[in-house]
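Colleague: Here is a sequence together with a model predicted from it:
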Amino acid sequence: MDTEPSPAGAGRPDGPAVRLGALVPLTPPGWTDAGRHLLAGLDMAVDEVNAAGGVDGRPLELTVRDTAADPHRAEAVVDELAALGVSALAGEYHSVAARAAATRAEALGVPFLCSSAVLDALTGQPTESIARIAPAQSHGWRLYADFLLGAGHRRIAVATEPGAYWASGAGILRDHLAPHGGTVVRLDARTLTPDAVCDALAGSGATALLLLVGSPEPAVSIVRSVRGDRRLSGILIGAPAGQPEFGSWAASLGSDGAAIPFLRYLPERLGPLGARVEKDLRERLGEAPSFVALEGYDTVTVLAHVLRSHGADRARVAAAWPGVSVEGTRGLIRFSRTPGIGVRQWAWAPVQVADRDPSDPGRFRVLHTG
């Protein structure tokens, strides 16, 4: 689908639009809540850019395509958007889809600013044309492992599904916990029913179960089974991938979905820009915006700055990443080379471990920051 450009009016830009391509998971098996929030942030920033005169008097236009978290579909979307003449690509939440999109964008010479996907190996080799706003998975998940250690958890069970993102996350946890005497027990969520996960967990000696699985299913069913099993009343359930961030989690699970720590990329307190954007996004979404919505807003804010300062030529946009210094909703965004990561990286967006308050599942508690 194409978003409509902002209507003409006093102070509004006109002339040929500068087009951005947006990759967003809008249908299952993509996490559609994340896609909806990401698109809201992208859209709102485009509207604000155009209200401020656009890009050198030209309107900024967002051309949106659904990836559905499918890497093959993501590649096809990049081909389509490149042929439409977009100056740059933005968005994507799912790491495997983002990796496919980044590889194809690199091959076609289209700059891509990834909003939310965190897989360290976003590209197979270092590239100059891809940059990322979200922190790398290793950065956030190590902090999550520190949280577990600080809470006294040394033997951790992970209910996991196949996939590069889940395998990478389990490996990060294992490698970070091992020097501290920690171990990771793997439970295959593809072959075990939720009740069988409970049986395996009860005999594992683990004090925490992490959900390295998709949402809503099988994550919601596993939580219900664990919460209803008296043998597991002392088990911490965790979800480092962020499933409890979204309103559908609380709607599905109610109080059972509380006290499940997850990663979110927010400071403890937003500054003036972040607070204003959060308020406006809340009105746009009809619910509290997630950090993913702020990532979308920040992505377009950075791209608009680059387009104004370097023009809409793809090569010039890609060459601009090292010089970016833009105030975003969660801090000053700059891109650098980070060891082990092939793309230009904002190092780092603020990270916190949070959960939903058992006394009020609509409220979040910050448990750990880094």
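Modeller: On my side now, so go ahead. Residues are numbered from 1 along each chain as shown.

Colleague: use CA for all of it now, contacts and neighbours both
Modeller: Fine.

Colleague: can you map out the helices along this protein?
Modeller: 32-51, 71-83, 95-108, 137-150, 164-177, 194-202, 219-227, 247-253, 272-285, 291-310, 314-319 (DSSP state H).

Colleague: ok, now how distant is the closest residue to residue 361 other than its chain neighbours from residue 197?
Modeller: Of all residues not flanking residue 361 in the chain, residue 258 sits nearest, at 5.7 Å (C-alpha to C-alpha, 6 or more residues apart in numbering). Taking C-alpha to C-alpha, to the nearest Å as the measure, residue 258 falls 20 Å from residue 197.

Colleague: one step back: of the helices of the chain, give the one that comes closest to residue 341.
Modeller: helix 137-150 (10.1 Å; C-alpha to C-alpha).

Colleague: who are the neighbours in contact with the residue nearest to residue 361?
Modeller: Applying C-alpha atoms under 8 Å, 6 or more residues apart in numbering to residue 258 gives the contacts 250, 355, 356, 357, 358, 361.

Colleague: ok, now with 7 Å
Modeller: Contacts for residue 258 (C-alpha atoms under 7 Å, 6 or more residues apart in numbering) come out as 355, 356, 357, 358, 361.

Colleague: Quick check: buried residues in the longest strand that the chain contains?
Modeller: As assigned by DSSP state E, the longest strand anywhere in the chain is strand 360-369. Buried residues in strand 360-369, counted by 16 or more other C-alpha atoms under 10 Å: 361, 364, 365, 366, 368, 369.

Colleague: How about stretch 347-362?
Modeller: Buried-residue list, stretch 347-362, by 16+ other C-alpha under 10 Å: 347-358, 361.

Colleague: second one coming, line it up with the first:
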Amino acid sequence: MAGMITLGALAPLTRPGWTDAGRHLLAGLELAVREVNDAGGIAGTPLGLIVRDTGADPAKAEAAVDELAGLGVAALAGEYHSVVARAAATRADALGVPFLCSSAVLDTLTPRPTDLVARLSPPQSRGWRTYADHLLAAGHRRIAVVAQPSAYWDAGTRVLRDHLTPRGAGLTVLDPAADVCDALVAHRATALLLLTGSPDPAVGIIRAVRRDDRLTGVLLGAPAGQPEFLGDDGTGIPFLRYLPDQLTPLGTRVEATLRHHLGEAPSFVAFEGYDTVLVLTESLRTATSWAHLSVPGTRGPITFSPDPATGLWQWPQAPLQVAEREPSGHVRVLRTG
């Protein structure tokens, strides 16, 4: 795009990616780019967005990073899936392209600390420990997870087990290919966490458990946030989302615009996309490193510091909630962390 400063955007827009998340992420990115340009661009130069679909495929994401770097983008933005974001971040670092990851939470996104990669969402260890605390406070001590093979789900399972076990709770991992309902009965579990893709096989498992009279009262949970995009199937299932108790005035305005554009309430992922462009725009406008940025975002003031455990540049005050969707569509906040 001649005469423009361009950002490369990565998002899951086709299956097996979580396409609803990709759609919300892209809506936030695109709205922010339009508003930056309406305000005069970056020192008078328009901001452009080159979008590439990752489809939840790490190899596809790496190829997209190579292509976008070759096109001369000033920075990379986006991505929702953690394993995909890790591949993209590692490749971006190798090529010397800044990457602000919007939504992925896997604690370690690059094999080494780097000044090129930063993240807006809270790390998985923080969010999933908060989720485990919610389960404990609700009295659950026999917890099962149905988990698909994945570095992300494996990491989440470890976080849960390491937090729950010392506090007197047991965690059982179920095979998604087996009869989950029979296994829940056998283990006398009071909660089942869905560490699976959305909508498949998550929706099938939800419906099977809810139809089984033996499992009345078993809590269904999804720390990764699937219920955000599951409609009626997602009601009554606690999930993690990255929103504050109250949006900033900017966030309130952006929420109304995104709602009109999307035809539904924007998820936290849409706000992450919007905030990503705000941060990158300020960084490009001022030639400022992550360490010295301070950007008024939709969900609060955004600054960055290196995570003590991984060295990754991180928004340490990123908001976090355990929430559930009621049959009315209203989202009820159960815990903040």
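Modeller: Thanks, I have the structure now. The structure presented is a predicted model; accordingly, all values stated were derived computationally and were not measured.

Colleague: Need the counterpart of residue 185 of structure 2 in structure 1.
Modeller: Using TM-score structural alignment, the equivalent of residue 185 of structure 2 in structure 1 is residue 202.

Colleague: cool, residue 293 of structure 2 as well?
Modeller: With TM-score structural alignment as the criterion, residue 293 of structure 2 lines up with residue 324 in structure 1.

Colleague: Isn't that match up against residue 334?
Modeller: Yes. Using C-alpha atoms under 7 Å, residue 324 of structure 1 is in contact with residue 334, at 5.4 Å.

Colleague: Of these two, give the one with the bigger neighbour count.
Modeller: Using other C-alpha atoms under 10 Å, the more surrounded residue of residue 324 of structure 1 and residue 334 is residue 334, with 21 against 18.

Colleague: follow-up on the earlier one: centre of the chain to the longest strand of structure 1, how far?
Modeller: Relative to the centre of its chain, strand 360-369 of structure 1 is centred 18 Å away, using C-alpha atoms, centre = their mean, to the nearest Å.

Colleague: Also stretch 251-268 of structure 2?
Modeller: Chain-centre distance of stretch 251-268 of structure 2: 17 Å, with C-alpha atoms, centre = their mean.

Colleague: That one aligns to what range in structure 1?
Modeller: By TM-score structural alignment, stretch 251-268 of structure 2 lines up with residues 274-291 in structure 1.

Colleague: For the matching stretch, list every residue counted as buried.
Modeller: Buried-residue list, stretch 274-291 of structure 1, by 16+ other C-alpha under 10 Å: 274, 277, 278, 281, 282, 288, 289, 290, 291.

Colleague: would you turn these into JSON lines with distance to residue 238 of structure 1?
Modeller: Shown next, in JSON lines, are those (distance: C-alpha to C-alpha, whole Å):
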{"residue": "274", "distance to residue 238 of structure 1": "27"}
{"residue": "277", "distance to residue 238 of structure 1": "29"}
{"residue": "278", "distance to residue 238 of structure 1": "26"}
{"residue": "281", "distance to residue 238 of structure 1": "27"}
{"residue": "282", "distance to residue 238 of structure 1": "26"}
{"residue": "288", "distance to residue 238 of structure 1": "22"}
{"residue": "289", "distance to residue 238 of structure 1": "21"}
{"residue": "290", "distance to residue 238 of structure 1": "18"}
{"residue": "291", "distance to residue 238 of structure 1": "18"}
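
Colleague: Is there a neighbour count for the counterpart of residue 147 of structure 2 in structure 1? I'd like the number.
Modeller: Residue pairing (TM-score structural alignment): residue 147 of structure 2 is matched to residue 160 of structure 1. Here the number of neighbours of residue 160 of structure 1 (other C-alpha under 10 Å) works out to 22.

Colleague: and what of the one 5 residues further on?
Modeller: For residue 165 of structure 1, the number of neighbouring residues by other C-alpha under 10 Å comes to 22.

Colleague: How much space separates it from residue 118 of structure 1?
Modeller: Counting by C-alpha to C-alpha - residue 165 of structure 1 and residue 118 of structure 1 are separated by 9 Å.

Colleague: Mutual contacts of those two, please.
Modeller: residue 95.

Colleague: OK, contacts around the residue most central in space within structure 2?
Modeller: Among the residues of structure 2, the one closest to the centroid is residue 103, at 3.6 Å (C-alpha atoms, centre = their mean). The contact partners of residue 103 of structure 2, by C-alpha under 7 Å, 6+ apart, come to 78, 79, 80, 120, 121, 269, 272.

Colleague: Make CSV out of those and add neighbour count and distance to residue 18 of structure 2.
Modeller: What follows is the contacts of residue 103 of structure 2, written out as CSV (neighbours: other C-alpha atoms under 10 Å; distance: C-alpha to C-alpha, whole Å):
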residue, neighbour count, distance to residue 18 of structure 2
78, 32, 14
79, 32, 11
80, 27, 8
120, 28, 19
121, 26, 17
269, 29, 12
272, 28, 16
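
Colleague: Give me the subset of the residues you listed that lies in strands.
Modeller: Using DSSP E, the subset of the contacts of residue 103 of structure 2 located in strands is residue 78.

Colleague: I'd like the contacts of residue 103 of structure 2 laid out as CSV, including distance to residue 216 of structure 2.
Modeller: Listed next are the contacts of residue 103 of structure 2 as CSV, based on distance: C-alpha to C-alpha, whole Å:
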residue, distance to residue 216 of structure 2
78, 40
79, 37
80, 33
120, 38
121, 34
269, 32
272, 36
